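Trainee: for reference, the sequence and a predicted model appear below.
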Amino acid sequence: MNANIKVIRSLISEVRQATHQSKIKDNIMVRYILEQANMHRETSEVLCKEREELKSLGETYLCYLNSQRKYEQIHKDYAGKGERSIKETADLVGFKLPHDPK
């Protein structure tokens, strides 16, 4: 169950970063995550579900949320903002122009 708790905490952390709400317990995604965790805790031994189903499902959601956050950051950094100057483009990719001091 310890691995499941780590996944749940990571999921809640990603949701917190994505939503910026003051009360995280009021968030519908957090309530769903906790509800699913409680359902799997009660039924994992009784109904012979896959033992690692909650962990597997949680890691999938975590990967999606993490990738979505990284995509938004990359899109914000590199999205087309119209024409850029040569200096802005060089700074974006990490190059220096020949007349720049080293």
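Mentor: Here it is on my side, so go on. Residues are numbered from 1 along each chain as shown.
Trainee: from here on, contacts and neighbour counts on C-alpha atoms
Mentor: Fine.
Trainee: could you pull out the buried residues of stretch 88-95?
Mentor: Using 16 or more other Cα atoms under 10 Å as the test for burial, stretch 88-95 gives no buried residues.
Trainee: how close does the residue most central in space within the chain sit to residue 15?
Mentor: Central residue of the chain (Cα atoms, centre = their mean): residue 66, 2.3 Å from the mean position. As judged by Cα to Cα, to the nearest Å, residue 66 and residue 15 stand 9 Å apart.
Trainee: the structure to be compared is supplied as follows:
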Amino acid sequence: MAEAARKGLTAVNTIKTIIAELKKVDKSFTPASAQYKFLTEQMRADQVTTRRYSKAENESESVAKLYLSYIQGTRRLNELQDRYKGGEKTVEESAKLVGLKLPERKY
């Protein structure tokens, strides 16, 4: 019984973290939004399904953690791309950054 309660607690924590991540990415993600309602409905439906049908142990929790990892990674990627965007540098600009000078071209 205690094991089931612990599993339920970790699943709830995972869902809470997913919701927090989605709020960081989408400011319109609120308890009134359709996405929020869908997520909570799926969480409730999964609790019933897990009890009725013999899914692999912790299957839904594993999927939720995988989804959490995906949205966290996507958010971090977007943050890094925004931070470091600016286009590529030319060979001359790159050489100057490291203190080198390219030889003069003779046409």
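Mentor: Thanks, I have the structure now. Please read all numbers here as calculations on a predicted model, not as lab measurements.
Trainee: before we move on, the earlier item: residue in structure 2 matching the residue nearest to the centre of structure 1?
Mentor: Using TM-score structural alignment, the partner of residue 66 of structure 1 in structure 2 is residue 72.
Trainee: ok, now which ones touch its match?
Mentor: residue 21 (Cα atoms under 8 Å, 6 or more residues apart in numbering).
Trainee: what's the average distance of the longest helix along structure 2 to structure 1?
Mentor: Secondary structure of structure 2 per DSSP state H: the longest helix is helix 59-84. By mean Cα distance after the TM-score superposition for structure 1, the fitted helix 59-84 of structure 2 averages 0.8 Å away from its aligned residues in structure 1.
Trainee: which helix or which strand is home to residue 92 of structure 1?
Mentor: In the assignment (DSSP states H and E), residue 92 of structure 1 maps to helix 86-93.
Trainee: and what of residue 27 of structure 2?
Mentor: Counting by DSSP H and E, residue 27 of structure 2 is found in no helix or strand.
Trainee: so what corresponds to it in structure 1?
Mentor: So residue 27 of structure 2 corresponds to residue 20, using TM-score structural alignment.
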